[in-house]
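J.: Next comes the sequence, and after it the predicted model I'd like to discuss.
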Amino acid sequence: MSWRAVKYEILEWRRPGLPAVLYEAAIPALIGDLTPELSPDIAALAEGASFELVRLDAELAGNAAVQSLTPLVEAISSSRIEGVVATAGAVLAVELTGVGESDARAVAANRRATLMASNLPTIGGGGMQSVHAELVNGIADENPGEYRSRPVWIGRPGSSPATADFVPPASERIAGATKDLAGFTNRVGIPALTLTAIAHAQYETVHPHGDGNGRVGRALVHPLFRTRGLTRTTVTPLAAGILADPRGYVSALEAYRSGDVEQIVRFFAESILRGVHIARTLRRELTDAQAGLRSRVHARGSSGVWHVLDLLARQPVVTAELLAAHMGIAPTNAYRHLNQLAEAGVITPKHVPRAGTTWVAEDVLTLIDGLIPERRAGHTSPALSNAGARNERQA
């Protein structure tokens, strides 16, 4: 169906000591009063994906292990879309010790931001900014939670506003556009998945921050799912579904800016179905892994080691201090359980410089990493690169 397309205005990009450069910046359409109309096929696809989201949430109710790990899969996948790559083990180690490579720290921040976002009652009233602040605080050269004051652009590294694939709106337009977007998300009578897909595409069009817009935009999907009744407790790995087709993602966002909402709704529905499949696969493979790990252990039925195994299913990287606090036991007893599981081949001790020893359930970490689609070089697009934020800081 026809939707309000983005318009453009000619602006000047000025840098000290260099000639001004003319470029086209977006003027995002205001959508607060628009009601999308979808073809029957797209509407049916979106309804089916919505039903699967509700089913998955019910299936995972009470499954603490999977409920704990799906936000991790989501954060790793959402970060990988932007070229920020870390394994599950590296992310969990950073969360426990505070020590790790920059990408692992960024993904850990993404998981915190996703969990924060999923509990927001609304994305308005500062909700968008709070998620951005959680994402970038202390790990990026950004003003956490603040809207950008300078231009950014999306394109190949080294591009300028004049050569970029897309230049989001001037900073003066951000406040009005985000207010309009928040109003749209409070509308009634629009199917939940359709509203969420459009809201995401509009957020990415506005690009309100200097960096982190893609990750924040994907995190903001989850409070919309929750407040619209599609989920109650589950963070569905939507980004893992998106990561399987990054070119389709870029194409759908470009189509949206041209006035076509059906492509982004279809892409979201298909990505949700892929994400639901990944979550169900995680539940099945985690159950198998737990059974395999338990079969290696020989202990009394009352032994605390079984409680450690349950913890490892949802927290496959632990420290003795974490285990002692979790079980309410002395650290010496925690080490006794950990050593017993290490001797059984269930966990492996790993020394973390400046942080001590972590204990790792490699079987669980391997299955998590194996569920996340690869971001292969031949399957990506330069439009996924927020080159403007980097180039702007270099200028």
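T.: Alright, I've got the coordinates.
J.: alpha carbons only for contacts and neighbour counts from here, please
T.: Will do.
J.: residue with max distance from the center of the protein?
T.: In the chain, the residue that sits farthest from the middle, by C-alpha atoms, centre = their mean, is residue 300; the gap is 41.2 Å.
J.: roughly how far apart are that residue and residue 294?
T.: Using C-alpha to C-alpha, to the nearest Å, residue 300 is found at 12 Å from residue 294.
J.: hang on, the earlier thing: specify the local secondary structure of the residue farthest from the centre of the chain.
T.: Three-state call for residue 300 (DSSP: H, G, I helix; E, B strand; the rest coil): coil.
J.: does the nearest residue to residue 354 once chain neighbours are set aside sit in a helix, a strand or a coil?
T.: Using C-alpha to C-alpha, 6 or more residues apart in numbering and skipping residues adjacent in sequence, the residue nearest residue 354 is residue 99, 7.7 Å away. Secondary structure for residue 99, judged by three-state DSSP, is coil.
J.: Let me see the contact set for residue 99.
T.: 93, 352, 354, 355 (C-alpha atoms under 8 Å, 6 or more residues apart in numbering).
J.: how about stretch 212-230: buried residues?
T.: 212-228, 230 (16 or more other C-alpha atoms under 10 Å).
J.: which SSE is residue 199 in?
T.: For residue 199, the host element (DSSP states H and E) is helix 192-206.
J.: what packs against that helix?
T.: Judged by 3 or more C-alpha pairs under 8 Å, 6 or more residues apart in numbering; DSSP states H and E, the packing partners of helix 192-206 are helix 40-59, helix 174-185, helix 213-219, helix 221-227, helix 246-257, helix 262-295.
J.: take a look at this one as well, against the first:
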Amino acid sequence: MKTPFIPVELPPHTLDINRFVQILGEANRSLSRYDGMIHTIINPDVLLSPFITEEATQSSMIEGTLATVDDVYACEAGVNLGGGKEADIVEIENYRKALEYASASIGDRPFSLGLIKECHRLLLDGVRGSTKTPGEFRQEQNWIGRPGASMENATFVPPSPLIVEACLDGWMRYLQTDHVDPLVQSAIMHAQFEIIHPFLDGNGRIGRLMIPLFLYVKGVLHRPMFYLSAYLEAHRDEYYARLHGVHEYDEWEAWIQFFLRAIDSQAKENVRRSAAIIRLYEDLKEQFRHATHSEHAQKVQDAIFTMPTFTIPKMVERLKECPTTTARSLLNKVVQAGIVELRYEASGRRPAVYRLASLLDIASGRDVAGYGY
């Protein structure tokens, strides 16, 4: 019978940093370039809001959801997608809420177990896993394996619930040290959290959510807006294999090298997408001004960038600073000018759905090259 795993005390004693000096340097340079770009953007919350939705979608996909970014935005606009996707989208929206809550909180409070538990409570609110003590560390044994697997034939059996909090205390003490480069430390942080597996559900998503928070606390990022889940989803098999290698064979170096490659690759991709979004925003400024002939042109543009799939009634609600009749008139002018495209025809009580397709294509990586990057 398999027995619960007992995590090694951090930092790992087998670590030879010289074996990944090159990729560490590359990852730091790529991440620094991305962070520098974000630091110069006047309104990153507007321009990069699609990144948050993309992260929530990709992180949830790793755990088995099927909904896409387009599905999330369409559902928010009131489209009934069918096929059971609504439940997936609620999970994605919960992840986004937890991520936004954590990002907003981290500037005013320390990185703590309490914050992690609050994020977990938001993550599992009203979705599958909502009966598995959201916001509380587990009090019973769990295990990882194929659906229906017993503990005897599990792939991995995390630590006993009797030592979970002691493991977390040691993990938190390690995070408060400066034992090694923060990127390496973030790799160790993530792997150890997944090994401890302190919740009955949602451990992977919470573990990924913590990466930008930790890098922000360590001063690597000016804003906690760097997300790895797109890379991890694209390399899901290796992601799981490298984590498995850590607890099964003490292969910390292989895991850290994979994690640093993920940071390097995702940072470079984020630079490309960020630059393309900035270019698109600047290119569309004149079109919004010309279409609306209004002092509210930028407000309309910003609202559409943060909700790129919309109905006119829902977008009017978002444009609270504009009188309702004015907002509706401006949006109709944007539609007539062809800045946004029709996504779904009006149907019954549901009004027509429009989308800013160019932004969605860039955010999902479908058409970054079309904007010169």
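T.: Alright, I've got the coordinates. Computed from a predicted structure; not experimentally measured.
J.: Tell me roughly how far the helix holding residue 199 of structure 1 lies from structure 2 on average.
T.: Superposed on structure 2, helix 192-206 of structure 1 shows a mean distance of 0.6 Å to its aligned residues (mean C-alpha distance after the TM-score superposition for structure 1).
J.: Just send the helices and strands packed on helix 192-206 of structure 1 back as a markdown table, with distance to residue 390 of structure 1 too.
T.: Converted to a markdown table, these look like this (distance: least, C-alpha to C-alpha, whole Å):
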| stretch | distance to residue 390 of structure 1 |
| --- | --- |
| helix 40-59 | 36 |
| helix 174-185 | 20 |
| helix 213-219 | 13 |
| helix 221-227 | 26 |
| helix 246-257 | 20 |
| helix 262-295 | 27 |
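J.: residue in structure 1 matching residue 300 of structure 2?
T.: By TM-score structural alignment, residue 300 of structure 2 lines up with residue 308 in structure 1.
J.: ok, now residue 243 of structure 2?
T.: With TM-score structural alignment as the matching criterion, the partner of residue 243 of structure 2 in structure 1 is residue 253.
J.: With residue 331 of structure 2 instead?
T.: Aligned partner of residue 331 of structure 2 by TM-score structural alignment: residue 338.
J.: Now do the buried residues in the helix or strand where that match lies.
T.: Assessed by DSSP H and E, residue 338 of structure 1 sits inside helix 331-343. Burial within helix 331-343 of structure 1, assessed by neighbour count using 16+ other C-alpha under 10 Å, is assigned to 331, 334, 335, 337, 338, 339, 340, 341, 342.
J.: what's the angle between it and helix 262-295?
T.: 100 degrees (axes from the mean of the first three to the mean of the last three C-alpha atoms, to 10 degrees).
J.: still on that earlier bit, which of the contacts of residue 99 of structure 1 ranks first by neighbour count?
T.: Neighbour counts for those peak at residue 93, which has 27 neighbours (criterion: other C-alpha atoms under 10 Å).
J.: ok so, going back, if we compare the helices and strands packed on helix 192-206 of structure 1, which one ends up closest to residue 104 of structure 1?
T.: Nearest to residue 104 of structure 1 among those is helix 213-219; the distance by C-alpha to C-alpha comes to 14.6 Å.
J.: in the superposed pair, what's the mean gap between that closest one and structure 2?
T.: Here the mean offset of helix 213-219 of structure 1 against structure 2 after fitting is 0.4 Å, by mean C-alpha distance after the TM-score superposition for structure 1.
J.: quick one: what's aligned to residue 115 of structure 2 in structure 1?
T.: Counting by TM-score structural alignment, residue 115 of structure 2 lines up with residue 127 in structure 1.
J.: Ignoring the adjacent residues along the chain, who's closest to its match?
T.: Distance criterion C-alpha to C-alpha, 6+ apart; nearest residue to residue 127 of structure 1, sequence neighbours excluded, is residue 120 at 6.9 Å.
J.: Name the helix or strand for that neighbour, please.
T.: Going by DSSP H and E, residue 120 of structure 1 is not in any helix or strand.
J.: what about residue 279 of structure 2, neighbour count?
T.: 14.
J.: how much space between it and residue 196 of structure 2?
T.: Between residue 279 of structure 2 and residue 196 of structure 2 the computed distance is 43 Å (C-alpha to C-alpha).
J.: what's the answer for residue 182 of structure 2, then?
T.: From residue 182 of structure 2 over to residue 196 of structure 2 the distance is 20 Å, taken as C-alpha to C-alpha.
J.: now residue 116 of structure 2
T.: From residue 116 of structure 2 across to residue 196 of structure 2, the span is 14 Å (C-alpha to C-alpha).
J.: okay, those two: which has more neighbours?
T.: More neighbours surround residue 196 than the other of residue 116 of structure 2 and residue 196, with 23 against 18 (other C-alpha under 10 Å).
J.: Residue 273 of structure 2 maps to what in structure 1?
T.: Per TM-score structural alignment, residue 273 of structure 2 is aligned with residue 282.
J.: What distance do you get for its match to residue 63 of structure 1?
T.: For residue 282 of structure 1, the distance to residue 63 of structure 1 - C-alpha to C-alpha - is 11 Å.
J.: Looking at those two now, which is surrounded by more residues?
T.: Here residue 282 of structure 1 and residue 63 are compared on neighbour count by other C-alpha under 10 Å; more neighbours surround residue 282, at 22 against 13.
J.: Now do the contacts for the more buried one.
T.: When contacts are counted by C-alpha under 8 Å, 6+ apart, residue 282 of structure 1 touches 66, 367, 368, 371.
J.: To what extent is the nearest residue to the second one once chain neighbours are set aside buried, counted in neighbours?
T.: What that stands for is residue 367 of structure 1. Leaving aside its chain neighbours, residue 367 of structure 1 sits nearest to residue 285 (7.2 Å; criterion: C-alpha to C-alpha, 6+ apart). Neighbour count for residue 285 of structure 1, taken as other C-alpha under 10 Å: 16.
J.: do residue 109 of structure 1 as well
T.: Residue 109 of structure 1 has 24 nearby residues by other C-alpha under 10 Å.
J.: so what's the counterpart of it in structure 2 up against?
T.: Aligned by TM-score structural alignment, residue 109 of structure 1 pairs with residue 94 of structure 2. Residues in contact with residue 94 of structure 2 (C-alpha under 8 Å, 6+ apart) are 122, 123, 124, 125.
J.: quick one: what helix or strand has residue 94 of structure 2 in it?
T.: Assigned by DSSP H and E, residue 94 of structure 2 falls in helix 85-105.
J.: and what of residue 354 of structure 2?
T.: strand 353-355.
J.: Repeat that for residue 326 of structure 1.
T.: helix 320-327.
J.: could you list every residue that touches the residue mapped onto residue 241 of structure 1 from structure 2?
T.: Using TM-score structural alignment, the partner of residue 241 of structure 1 in structure 2 is residue 231. Applying C-alpha under 8 Å, 6+ apart to residue 231 of structure 2 gives the contacts 262, 265, 266.
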